[in-house]
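Visitor: Let's see this in three dimensions:
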Amino acid sequence: MKYYLIAGEPSGDLHGANLIEGLRKADPEAQFRFWGGDRMARAGGERNLAKHYRETSFFGIVQVLRNLGTIRRQMLECRQDVAAFAPDVLILIDYPGFNMKMARWAHEQGIRTFYYIAPKVWAWREYRVKSIRRYVDRLFIIFPFERQYFSSKGITPIFEGNPLVDAIDRRLPELPTPEEFRRRNGLDSRPIVALLAGSRAGEIRDNLPLMARLAERFPERQFVVAGVSWLDRALYERYMAGSSIRYVCDQTYETLAAAEAAVVTSGTATLETALLGIPEVVVYRTLWFQVKLRPYVLKVPWVSLVNLNLGREAVRELIQSDLDITAAERELRAILEGGSERQRMLDDFDQLRRIIGGPGASERFARRMVGELRHDSAPNDR
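Guide: Model (predicted):
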């Protein structure tokens, strides 16, 4: 069968690559074409990469408005490419701003559409639920708590675990020892606190200054910010100036694996940190009025995927508009070695792993997708 996949950011590229490998096992005759990145190109063939996400990623309202013409052209280009490939199924991977529009178009063209990694409509933009119900043939979810949510909206989702477990399990054997990580990056022997300040310029601007002030309170430890290569190092250095924070690039898992604890900006990184078994504090700075409006705008009680999946505040969430580090210092001390909350949090992470499910989710999802397509095309079902 022929599969067309669309991913628009690094995480989607990672999960898309793992899904392609699973689809190859479930359907040895599979043919692929996709929008994605380097990982998907390695898994599905460089010649089958129609567009790299580096050309399609526009974050924030300002970037989107500045690039409206480009986005419209890319949408048209994508539709033309999908139509020319004539896939048996269009698989949309997260990236809802673009992919929800593709879902509607595909539905109108009679193209079978699967959505893999559902848009976070349970947190915001709940109006998208109606479009999912109308335009998506099958919804594949990666968080256990989403089952009840989507079922309550008249959508029967498919859950087979979380592919992040696969991604982590694949990386673990390759990760250096904490000693080797220190040697490679010129770090000393003090315990490491990992800083995951976000993957967008605005998140670095808002969160790294708070983390820099926090580091000053812990001279007996070294704070290491895990940077990303698509953001200029100068951006980090602007907010690290005068602090003792060290910088490493594209070594997030390596930094976490060597760390005693972490301070993490909300997002997928909170779940990755927990699955790696590293105690964490979640911090997120935003505008004061957004803090005040949070109970009225956000549809869920927590921002961390750890807490959402466990159904309670297992990791402390500090959402604030200023640079007050009082609470952050208190919560971080509680999860360091000997801290009052460390063992309790590690036990919660063990429970989280059981809830999320074990490795092999990508292959299980792939088998379900292939099974759905074969069932739908069986002569007796027509």
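
Visitor: C-alpha from now on. contacts and neighbour counts both.
Guide: Fine.

Visitor: which residues does residue 94 contact?
Guide: Going by Cα atoms under 8 Å, 6 or more residues apart in numbering, residue 94 touches 7-8, 12, 115-119.

Visitor: Residue 32 now?
Guide: By Cα under 8 Å, 6+ apart, residue 32 lies in contact with 2-5, 44, 48.

Visitor: repeat for residue 286
Guide: Residues in contact with residue 286 (Cα under 8 Å, 6+ apart) are 206, 319-321.

Visitor: Closest to residue 179 out of the contacts of residue 32?
Guide: Of all those, the one with the least separation from residue 179 (Cα to Cα) is residue 44, at 35.9 Å.

Visitor: State whether the closest one and residue 19 are indeed in contact, as I suppose.
Guide: No - applying Cα atoms under 8 Å as the test, residue 44 and residue 19 come out as separate, 9.9 Å apart.

Visitor: Just give me the neighbour total for residue 13.
Guide: Neighbourhood size, residue 13 [other Cα atoms under 10 Å]: 24.

Visitor: Three-state assignment for it, please.
Guide: helix (DSSP: H, G, I helix; E, B strand; the rest coil).

Visitor: Surely it is in contact with residue 38?
Guide: Yes - the pair residue 13 / residue 38 is scored as a contact, 7.4 Å apart, by Cα under 8 Å.

Visitor: nearest spatial neighbour of residue 196, skipping sequence neighbours?
Guide: residue 264 (4.7 Å; Cα to Cα, 6 or more residues apart in numbering).

Visitor: Doesn't the one you found belong to a strand?
Guide: Yes - the assignment for residue 264 is a strand, going by three-state DSSP.

Visitor: which residues does it contact?
Guide: Residue 264 neighbours (Cα under 8 Å, 6+ apart): 195-198, 270, 280-283.

Visitor: now the other sequence, so there's something to compare against:
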Amino acid sequence: MKYFIIAGERSGDLHGSNLIKAIKNADSNAEIMAWGGDYMQEAGAKISKHYRELAFMGFLEVLKNLGKILGFIGICKKEIEAFQPDALILIDYAGFNLRIAKWAKKNNYKVFYYISPKVWAWNQGRAWSLKKNIDRLFVIFPFEVSFFKKYDFEVEFVGNPLFDAIANFQPASNFLEENKLTNRKVIALLPGSRKQEVENMLNLMVATQPHFPDFQFVIAGVGNLPRSFYEPFLNEKITLVIDQTYDLLSHSTAALVTSGTATLETALFEVPQVVCYKTSNISYQIVKMLIKVPFISLVNLVAEKEVVKELIQKDLTFGNLCDELTKIIRNSEFKERQIRGYKEVKLSLGEVGASEKTGRRIVEILNIKQNQ
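Guide: Have a look, this model is predicted:
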């Protein structure tokens, strides 16, 4: 059978790659075309558009690039029509994928959604759109099941794909030597994967280094940004690793993390963290009006309480960042409380196998349809 998969971000590319492997295990004749990235290509998909071309962050930037985004949507529709897939599989990336889903359903494509848009966080009315335009929704957080029940929408909780990614992770035996790191304790800086995130976060993150001279600070860079972009932030005490975030976390004592998937990844590695978030004032004021949840980090949302400190917008100051970093490094009671919270989060997220389960279910559903 033929599958067209759309992932517009780095994390979607990673989870999409594991989904592709699962589909191929269940359907030996699978032909897969995708909008995604390097991980999905390595897993066997033919990539026609890389996610780095699609990464627009914040309301203001989306508005500035609306013409380009609409153009991409038009291109994507034409590619789907030309490919004629048995299944269209959408991975997160709500603004783009919800538009594609609406069009696809009208044109009688079978539409699956893996990793639901965060409609529970803001603009909850989009849940009706999902119910109307999606044949099957696979969710990765247990609280999403009860959320969608309010809309009479039965969804499948498959567990969290980060367990898959971490289970497949093979630590590099020479990580420290290869990256010219010493045996001093590491503070990891995870500024995000988009240029705008890095610009907003990294200046403040690296500014804390002189207050923690006993530690080596290491930036988790990403390959979709050029190395030259990070160079202004580097010196003899602040180093950079590219596409080695899990290796870095496995060697870290603490971390400063931009809100997003990385907060949950850091928790699963049981690294104490401070969550950071800052965007343009216009974007923030819009988000503030729309947001419907009490936290922004996935760790706290899953726990339904504060496990990690969130420094958001005006609270993300040099002084606050130093104070919170000091707590998770120096205060053993504070650190242990955070680790206990992490363990509770792990228990609620299920087990390894989310991508395998989702891929198998998609193939099963398609086979049932064909045999009817």
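
Visitor: of the contacts of residue 32 of structure 1, buried ones?
Guide: Buried members of these, scored by 16 or more other Cα atoms under 10 Å, are 3-5, 44, 48.

Visitor: Structure 2: which residue goes with the residue nearest to residue 196 of structure 1?
Guide: Structural alignment (TM-score structural alignment) places residue 264 of structure 1 against residue 257 in structure 2.

Visitor: related to what we said a few turns ago, taking the contacts of residue 94 of structure 1, please make a ChimeraX selection of just the buried ones.
Guide: What follows is the ChimeraX syntax for the buried subset of these, where burial is set by 16+ other Cα under 10 Å:
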select :7,8,12,115,116,117,118,119
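
Visitor: Can you show me the strands along the stretch 251-382 of structure 1?
Guide: Taking DSSP state E, counting those that start in this stretch, the strands of the stretch 251-382 of structure 1 run over residues 261-265, 280-285, 317-320.

Visitor: need these in TSV with distance to residue 111 of structure 1, can you?
Guide: Below are the strands of the stretch 251-382 of structure 1 laid out as TSV (distance: least, Cα to Cα, whole Å):
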stretch	distance to residue 111 of structure 1
strand 261-265	38
strand 280-285	40
strand 317-320	42
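
Visitor: Tell me which of those strands approaches residue 351 of structure 1 most closely.
Guide: Ranking the strands of the stretch 251-382 of structure 1 by their distance to residue 351 of structure 1 (criterion: Cα to Cα) puts strand 280-285 first, at 15.7 Å.

Visitor: Now do the buried residues in that closest one.
Guide: Buried, per 16+ other Cα under 10 Å, within strand 280-285 of structure 1: 280-285.

Visitor: and if you look at stretch 89-107 of structure 2?
Guide: Within stretch 89-107 of structure 2, the residues that count as buried by 16+ other Cα under 10 Å are 89-94, 96-98, 100-102, 104-105.

Visitor: on that earlier part again, looking at the contacts of residue 286 of structure 1, state which has the most neighbours.
Guide: Neighbour counts for the contacts of residue 286 of structure 1 (other Cα under 10 Å) peak at residue 206, which has 21 neighbours.

Visitor: Apart from its neighbours in sequence, what residue is nearest it?
Guide: Going by Cα to Cα, 6+ apart, residue 206 of structure 1 has residue 285 as its nearest residue, at 5.7 Å.

Visitor: same check, this time on residue 157 of structure 1
Guide: Of all residues not flanking residue 157 of structure 1 in the chain, residue 139 sits nearest, at 5.1 Å (Cα to Cα, 6+ apart).

Visitor: The one you found pairs with which position in structure 2?
Guide: Match for residue 139 of structure 1 (TM-score structural alignment): residue 137.

Visitor: residue contacts, that match?
Guide: Contact analysis of residue 137 of structure 2 by Cα under 8 Å, 6+ apart lists 112-116, 155-156.

Visitor: Now flag whichever of those residues is closest to residue 64 of structure 2.
Guide: residue 116 (25.7 Å).

Visitor: Show me the helices in the stretch 1-150 of structure 1, by range?
Guide: Applying DSSP state H, counting those that start in this stretch to the stretch 1-150 of structure 1 gives helices spanning 10-26, 38-44, 60-66, 68-85, 96-109, 128-135, 146-152.

Visitor: which part of structure 2 lines up with the fifth one?
Guide: It refers to helix 96-109 of structure 1. Going by TM-score structural alignment: helix 96-109 of structure 1 matches residues 94-107.

Visitor: For the residue nearest to the spatial centre of structure 1, which non-adjacent residue is spatially closest?
Guide: Central residue of structure 1 (Cα atoms, centre = their mean): residue 268, 4.0 Å from the mean position. Nearest residue to residue 268 of structure 1 in three dimensions, chain neighbours excluded: residue 305, at 7.0 Å (Cα to Cα, 6+ apart).

Visitor: next one: residue 287 of structure 1
Guide: Nearest non-adjacent residue to residue 287 of structure 1, counting by Cα to Cα, 6+ apart: residue 321, 5.3 Å away.

Visitor: ok, the one you found - contacts?
Guide: The neighbours of residue 321 of structure 1, taking Cα under 8 Å, 6+ apart as the test, are 285-288, 291.

Visitor: Name the nearest of those residues relative to residue 57 of structure 1.
Guide: residue 286 (22.2 Å).

Visitor: separation between that closest one and residue 234 of structure 1?
Guide: To residue 234 of structure 1, residue 286 of structure 1 is 22 Å away according to Cα to Cα, to the nearest Å.

Visitor: Fine, thanks again, bye for now.
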